[in-house]
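> Here is a sequence together with a model predicted from it:
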Amino acid sequence: MARPLLDRRTFLASGLALSASSALAASRPFRIGAIADCQYADQDDNGARMYRRAPGKLRAAVDYFNTLDLDHVVHLGDFIDKGWASFDAQQPAIDALRHPWRFVLGNHDFAVDDDKKALVAARLDMPARYYSFETHGWVFLALDGNDLSEYGWPAGSPQLALSQRLHRERFPGAPDWDGGIGETQLKWIDATLTDAGRRGLKAALYCHFPIFPANPHNLWNAAEVTDLVVRQRAAKVWINGHNHDGNYGETAGLHCVNLKGMLDTEETAYAVVDFEADHLRMTGFGRQPNLRLKLRR
C-alpha cells in the first residue's frame, strides 16, 4: 500500500527559517478530511453499532475525498472494533485514498492478541504511536491517548504495570475503556507546542479521546492535558473521536471538537475541514454538524 509522507516521529521540525516559497505556501488556505470511529468487525449488529457496514461507509467517504484537493485525511481512532484480521477488511479503503492518511490510535485498535499490540501502529503505516507533521504553517500533533491504559500494552509489560498502578492510585473510578497520556509524551507535547509558537506556527492536536467538556469518555488526565495545551497559544484546536455522540466545547480559546462516530448510524458521519487564516470551517456529512471556529490569537 502507499506509504504516508512520514518516516519519523517529528518531521520538518528542524527549527530552520521557512524559505520564501514555504512562507508563501503557509499563507494559503487548505483542507483536510476527518473521520472518527469507523470501527469495523466481522460481527452482527449490536443495537446501533452496524459493524459490517463500516467498510462500505468508509469507502464512500474515501470516494468523496478523492474528488477534493485535500492535504490529508485523518482517522481519529477505532479503525477496527476488534481482531487483527479486521485491518485487512479495511485495507481496500486505505489503498483507494489518493491523499495521505494520518492515523490516530483508539482503544479498540488494541483489541487484538497481546503479541500483536506492539504492531498496531506499523500496521497502519504510522511512524510511531504518537508523532507530528507540518503543512501550510500548521503543526499537527497526532497523540496516543492509550499511552496509559488497561488494554494498550501486553500482559507482563512495564507499561501495563505502570498504567494499572496509576489507574488505581491517581485515577480511581475512571473507565477502563479510556486511557491517559504519560509523562514522556506530555513533555513532548509541551516542547512541540513551544517550538511551534517560537516559529510562528499554528497547532492542531489529534487524539482519539476528548479532554473538554467534562465527559465519561475523556482522558484519565484530561485536566492536566487541558491545562498544558491551553497555556500554549500556538494550540488552536483539539479534534477527537471516541464519544460516538459527538461533542463540542471551548476553553480559554481552545476549540475542542468531538466528531460523531461513523459506526453507529444508518447514514454516515465525517467532515471536511477548511483551515483559513483566522478560522476553521467544518462541513459535516451525514449526522456530523457544521461548525465555524474563530482561531484565538
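Nice, thanks for sending it over.

> going forward, measure contacts and count neighbours with C-alpha atoms only.
Noted.

> Excluding its own residues, what touches the longest helix seen in the chain? List them.
As assigned by DSSP state H, the longest helix anywhere in the chain is helix 183-198. Under the contact criterion Cα atoms under 8 Å, 6 or more residues apart in numbering, helix 183-198 has outside partners Gly15, Val139, Leu141, Lys202, Ala203, Val225, Leu228, Val229, Gln232, Arg233, Ala234, Ala235.

> Surely the fourth one touches Gln232?
No: applying Cα atoms under 8 Å, one finds Lys202 not in contact with Gln232, separated by 10.2 Å.

> Who has more neighbours out of these two?
Set side by side, Lys202 and Gln232 show more neighbours around Lys202, with 22 against 19, by other Cα atoms under 10 Å.

> Would you mind measuring from that one to Leu68?
Lys202 sits 23 Å away from Leu68, going by Cα to Cα, to the nearest Å.

> Ok, Asp125 next?
Counting by Cα to Cα, the gap from Asp125 to Leu68 is 23 Å.

> want to compare, so here's the second one:
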Amino acid sequence: MAYTNGIVSAQCKQPLLSFGVISDVQYADIPDGRSFLGVPRYYRHSILVLQRAVQKWNEQKPKFVINFGDIIDGFCPKDQSLSAIKKVIDEFNVFNGPVYHMIGNHCLYNLPREKLLQMLNIPSIDGLAYYDFSPIPEYRIVVLDGYDISAIGWPKDHEKTLKALNFLRERNPNSDKNSPNGLVGLERRFLMFNGAVGKEQLEWLDHVLQDATNSNQKVVVCCHLPLDPGAATKEALLWNYDEVMYVIHRYNCVKACLAGHDHKGGHSVDSHGIHHRVLEAALECPPGTDAFGLVNLFDDRLQLAGADRMESQEMVFSC
C-alpha cells in the first residue's frame, strides 16, 4: 500500500487520536458492472480491499475504525443478502479493536433497518442509528443517521416512510423518484436513494454539540450522505443538509464532516471554516488497488493518510 503524498512522515508530532476509515464496500458475489453513469464497479474485489484495509489497520493500531456505510450492494441477490452482510462483517471483525458502522441506502435495499442495526451493533433508540462517543477527552465523534426520514428501510406504512414519500412527491415530479430529470441545481438531491435527518435527531445534535462545547471538545461529524455541496455532486447530498449545517454552524466545536455515498470523493471548506471530506469508494477500485485510510487527529488539524485511490490530505482547522 502506498500513500499518495508524504504528509504522515512530514509531521513529527504524534496525533492525539488515529482511526481507520472505509466507505462503500458494496460487496456482492456477482460479476463486475457499472453505475448508471457508466463507472466500473468491482463487486467481488471490494471485499479484498476491505481485507487489505484491516490488515493494514492491524499493523498501524488505530484506536477504532469507522465504516461509512453501504457494505453490500443493491444488486446483491436478495436470497444472498444475509450471508453477504455476514461475510463483510466477519472481515471487519478481524480488526483488533472497535468498529463503528453507519447504514447507507444499499444496506437498506437488502435488509430492514431493524435487522441491520442488530447485525452491525449500532446503538439505537426507536430504530434510529445516530450516536456519539468520546474516544479521548479532547475529541467527540458524532455519527448521524442520514436515512432517519427515508422511503427505504422502514416498513411501508411507517410514518417516516410516508413522510419521505410525501416529501419526494412535493419536490420531484418524476415517476421514477431516483431520477433527477428536470430538477435544477440543488433540487437534484431530492432522490429516493437519499434521505433526511429528522427533527428529534436535529435536537439531539444540538444538545450534543452544546455538551461538546461545554467540555471544550473538538467534534468530527460522520454521515453516509455528504453535508456540503462543495464536496459532492448535488445528487448525493442529504435532503436537509442545510438544516443540519444550520445547527452545526451555531457552534465552533465542529472541525470536520466526513461522508461517503458520492463514490468519487471530494473536499471543501464551508463558510464557517469547517472541512468536508467525502471518501472514495472501495467498490470502484480496479483489482489490485485500494481505497481506505487512516485519520490522524491533532489539536489543530486532521490528516487523512489514504491508500491508492483515497487521496491523502491535510486539513488545518480554522480558529
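Great, that's in hand. Just so it is clear, the structure is predicted and the values come from calculations on it, not from any experiment.

> Any idea what the TM-score comes out to?
After superposition, the two chains reach a TM-score (TM-score structural alignment, normalised by the length of the first structure) of 0.86; 269 aligned residues with a Cα RMSD of 1.7 Å.

> hmm, back to that, shared neighbours of Lys202 and Gln232 of the first structure, anything?
Residues touching both Lys202 of the first structure and Gln232 (Cα under 8 Å, 6+ apart): none.

> Counterpart of Ala305 of the second structure over in the first structure?
Using TM-score structural alignment, the partner of Ala305 of the second structure in the first structure is Thr283.

> tell me which element its match is part of?
Taking DSSP states H and E as the definition, one finds Thr283 of the first structure inside strand 279-286.

> what's the answer for Ile141 of the second structure, then?
Assigned by DSSP H and E, Ile141 of the second structure belongs to strand 139-143.

> before we move on, what about Trp239 of the second structure?
Going by DSSP H and E, Trp239 of the second structure is not part of any helix or strand.

> Then Phe133 of the second structure?
strand 131-136.

> Give me the distance from that strand to the chain's centre.
Offset of strand 131-136 of the second structure from its chain centre (Cα atoms, centre = their mean, to the nearest Å): 16 Å.

> Could I get the full set of helices for the first structure?
Using DSSP H, helices in the first structure cover 20-26, 54-65, 85-96, 120-123, 158-169, 183-198, 222-230.

> What range does the fourth one cover in the second structure?
Think helix 120-123 of the first structure. Mapped onto the second structure using TM-score structural alignment, helix 120-123 of the first structure spans residues 116-119.

> check the fit of the matching stretch onto the first structure and give the mean distance.
By mean Cα distance after the TM-score superposition for the first structure, the fitted stretch 116-119 of the second structure averages 0.9 Å away from its aligned residues in the first structure.

> Please point out which parts of that stretch sit buried.
Within stretch 116-119 of the second structure, the residues that count as buried by 16 or more other Cα atoms under 10 Å are Leu116, Leu117.

> before we move on, back to that, got the angle between the strand holding Ile141 of the second structure and strand 131-136?
Calculated by axes from the mean of the first three to the mean of the last three Cα atoms, to 10 degrees, strand 139-143 of the second structure forms an angle of 160 degrees with strand 131-136.

> What is strand 139-143 of the second structure packed up against?
Applying 3 or more Cα pairs under 8 Å, 6 or more residues apart in numbering; DSSP states H and E, one finds that strand 139-143 of the second structure contacts strand 131-136, strand 218-223.

> Which part of the first structure matches it?
Strand 139-143 of the second structure corresponds to residues 138-142 in the first structure, going by TM-score structural alignment.
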